[in-house]
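J.: Here is a sequence together with a model predicted from it:
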Amino acid sequence: MSMAAEGAASAAAGVAGKPAGPDPWLPRLGRIVSRRRDSRDAWTLEIREQIPQSASFRPGQFNMLTAFGIGEVPISLSGDPAAMDRLIHTIRPVGPVSTALAQMRPGAAIGLRGPFGSGWPLRQAVGGDVLVVAGGLGLAPLRPVLYALLAGRERYGRITLLYGSRSPDDVLFHREIVSWSRRQRIEVHVTVDHAASGWDGHVGVVTTLVPRAQCEPQRTVALVCGPEVMMRLTVAALHAHGIPHEAIYLSMERNMKCALGLCGRCQLQSVLVCRDGPVFRYDRVRGLFAHKEL
């Protein structure tokens, strides 16, 4: 095994998870319970399985969702991991499958496989500060970790959320962000790229919020999710702020088909994003991070 492969394998070993369910190839049947608009173009679906699973998911994992007759796509879980009776997914329609999923109404049948992939490293964060940095829809995969952090609030130091959105209308989970901020158990900073009338918050890219984070860099674990260019710039800003590369974790996105590491569609050199990720420690994959999807 090459050094690059060993590094990738080690990175996966720290946070990787195994698929749940009796048969990871076979979609389980679920029904849409509710559909809610959570930003200008993002919809959140609540799903209940016909035969509920006994195990919960870990923040950062994803399911493969099936719109019957159209196709299947990977969608991150965005709900509370403690709520085992329901599955929450937040979707932005960009293609035929995600569009069909986002348009599903209560009562509609949906297929799902999973959960798959690695989770955010909550155990590594115990006793220190946690800095969560999200861009756009990247808040959805990080929302479960915020639930988990708040549920075990006494185990962590300062918890800070830095969130950047294109505009006020694109801010995801607006009511919850306000609630998190008011509870004073978490420090919240929100910025938008383009302000509108009535917006009195910060304007600028999310990296401009990094200096505002009240954390001790050497005892901080940073969790980052968003568009790839945003994550690249955020890693640079966090490192300049004093946070070591080995304390920065990010969630990578690639086109996935099987979610089991067999088809190779999401391969990046020695790494299969569906199997070894999607959450990676940055210092272990920094050489792969510049490779664009083919």
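T.: On my side now, so go ahead.

J.: Every contact and neighbour count from this point should use C-alpha atoms.
T.: Will do.

J.: Strands of the stretch 1-150 of the chain, residue ranges please.
T.: 28-37, 43-49, 62-67, 71-76, 87-91, 109-116, 129-135 (DSSP state E, counting those that start in this stretch).

J.: Of all these, which one is nearest residue 276?
T.: Set against residue 276 and scored by CA to CA, the strands of the stretch 1-150 of the chain come closest in strand 109-116, at 9.9 Å.

J.: Give me the angle between the closest one and strand 28-37.
T.: 100 degrees (axes from the mean of the first three to the mean of the last three CA atoms, to 10 degrees).

J.: Strand 109-116 packs against which elements?
T.: Packing contacts for strand 109-116, counted by 3 or more CA pairs under 8 Å, 6 or more residues apart in numbering; DSSP states H and E, involve strand 28-37, strand 62-67.

J.: related to what we said a few turns ago, which stretch among the strands of the stretch 1-150 of the chain is buried most, on average?
T.: strand 129-135 (a mean of 26; mean count of other CA atoms under 10 Å).

J.: Below is an additional structure, to be compared with the one above:
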Amino acid sequence: MNADNPYIPELATIIETFDETPDVKTFRVVLQDEAKMRAFTFQPGQVAQLSVFGTGESTFVICSPPTRMDYLQFSVMRVGELTHRLHTLKEGDPIGLRGPLGNHFPHPDMQGKDIIFIGGGLGMAPLRTLLLFMLDNRADYGKLTLIYGGRTPEHLCFKDELKEWAGRGDMRVELTVDNPGADWQGRTGVVPAVLTELGVRPENAVAVTCGPPIMIRFTLEGLSKLGFKDEQIVTTLERRMKCGVGLCGRCNIGEKFVCVDGPVFTQAQLKGLPQEF
């Protein structure tokens, strides 16, 4: 973050890009000031504003973990003018970066517990940063389970890592898609149904879920039916974040500002938000 003015982005450079899905592209960036890059710190779940010069800026989760700081990674879905423009950028192009912003996953409170990651589509991006952080500190956590789904196998993000994680002996990976195709060997169906089928247990566990709103809704209901308390369920919100520092009011929900008080919330905190949410 610019120490003099939080609205001014730091100059960064794209060092690598690659496609995750037909509409999601991953960018690896570094700050142009090497000293600032070495000093940059963040926590899993925090976000940053990326600026496409001449177009604007928008908020994206930092989906690389703070334990691996050769670069900062962002995965971006092409949905609007700015993200369309962002998808045209290539290695060597400049970009602006403001961050880190917001709160983070409460990973210190999760130590010693079993963690269930439940994701859909690009919701795997915020889960990725926390999962890699926990794998890099594996002894601090109990059983790790990932339930992840997409529309088709082609729409699953981080495919190489999914294969790597599935081959590890210290975590469980369950993948599911809505429309499998001929060569799919995983599960078929929506994520909340797989969650119910597996019957994950709430004892000494925390569930972290990110994905499309409809998936989140039924996942939260499913976790409650399985016996998870509100304090054991963690999710993230994406709500019109603009300034990133709680001043413009664009992302407010009652007295809360998603860019400052979020984007990470427990189910208990969500239930305390106004009915407008």
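T.: Noted; the coordinates are in hand. Since this is a predicted model, take the numbers as computed values, not measurements.

J.: Would you give the TM-score for this superposition?
T.: With the length set by TM-score structural alignment, normalised by the length of structure 2, the two chains reach a TM-score of 0.94; 273 aligned residues with a CA RMSD of 1.5 Å.

J.: what kind of secondary structure is residue 270 of structure 2 in?
T.: Three-state assignment for residue 270 of structure 2 (DSSP: H, G, I helix; E, B strand; the rest coil): helix.

J.: what about the equivalent of it over in structure 1, how many residues close to it?
T.: Counting by TM-score structural alignment, residue 270 of structure 2 corresponds to residue 285 in structure 1. Neighbours of residue 285 of structure 1 under the rule other CA atoms under 10 Å: 18.

J.: again with residue 266 of structure 1
T.: Neighbour number of residue 266 of structure 1 under other CA under 10 Å is 22.

J.: next one: residue 100 of structure 1
T.: 16.

J.: Is it in contact with residue 65, as I believe?
T.: No - with contact defined as CA atoms under 8 Å, residue 100 of structure 1 does not count as touching residue 65 (10.8 Å).

J.: where along structure 1 do the helices fall?
T.: 3-15, 96-102, 122-125, 139-151, 174-183, 228-240, 273-276, 282-285 (DSSP state H).

J.: any idea how far the counterpart of residue 193 of structure 2 in structure 1 lies from residue 236 of structure 1?
T.: Residue correspondence to structure 1 (TM-score structural alignment): residue 193 of structure 2 is matched to residue 208. Distance of residue 208 of structure 1 to residue 236 of structure 1, given as CA to CA, to the nearest Å: 12 Å.

J.: Ok, residue 80 of structure 1 next?
T.: 30 Å.

J.: When the two are compared, which one has more neighbours?
T.: Set side by side, residue 80 of structure 1 and residue 236 show more neighbours around residue 80, with 21 against 13, by other CA under 10 Å.

J.: Just give me the match in structure 2 for that one.
T.: In structure 2, residue 80 of structure 1 lands on residue 65 (TM-score structural alignment).

J.: for residue 105 of structure 1, same thing?
T.: So residue 105 of structure 1 corresponds to residue 90, using TM-score structural alignment.

J.: what's the burial count for that match?
T.: 15.

J.: which residues touch it?
T.: Shown in contact with residue 90 of structure 2 (CA atoms under 8 Å, 6 or more residues apart in numbering): 14, 16-17.

J.: same thing with residue 281 of structure 1?
T.: By CA under 8 Å, 6+ apart, the residues touching residue 281 of structure 1 are 11, 245-250.

J.: Please apply the same query to residue 48 of structure 1.
T.: When contacts are counted by CA under 8 Å, 6+ apart, residue 48 of structure 1 touches 30-33, 85-87.

J.: Of those, just say which sits nearest to residue 49 of structure 1.
T.: Once CA to CA is applied, the member of those that ends up nearest residue 49 of structure 1 is residue 30, at 4.0 Å.

J.: so how far is residue 58 of structure 1 from the closest one?
T.: From residue 30 of structure 1 to residue 58 of structure 1 the distance is 20 Å (CA to CA).

J.: on that earlier part again, closest one to residue 173 of structure 2 out of the contacts of residue 90 of structure 2, please.
T.: Nearest to residue 173 of structure 2 among those is residue 17, at 26.0 Å by CA to CA.

J.: Tell me the residue in structure 1 aligned with the closest one.
T.: Residue 17 of structure 2 maps onto residue 35 in structure 1, by TM-score structural alignment.

J.: Residue 139 of structure 1 contacts residue 162, doesn't it?
T.: No - in this structure residue 139 of structure 1 lies outside contact range of residue 162 using CA under 8 Å: 9.7 Å.

J.: More neighbours: these two, which one.
T.: residue 139 (26 against 23).

J.: How much space separates the more buried one from residue 20 of structure 1?
T.: As judged by CA to CA, residue 139 of structure 1 and residue 20 of structure 1 stand 24 Å apart.

J.: do the same with residue 40 of structure 1
T.: Taken as CA to CA, the span from residue 40 of structure 1 to residue 20 of structure 1 is 33 Å.

J.: more neighbours, the two?
T.: residue 20 (17 against 13).

J.: can you pull out the strands in the stretch 151-294 of structure 1?
T.: Using DSSP E, counting those that start in this stretch, strands in the stretch 151-294 of structure 1 cover 159-165, 187-192, 202-203, 220-225, 248-251, 267-268, 271-272, 279-281.

J.: Any idea which of the ones you listed gets closest to residue 125 of structure 1?
T.: strand 220-225 (5.8 Å).

J.: can you name the residues of structure 2 that the closest one overlays?
T.: Under TM-score structural alignment, the match for strand 220-225 of structure 1 is residues 205-210.
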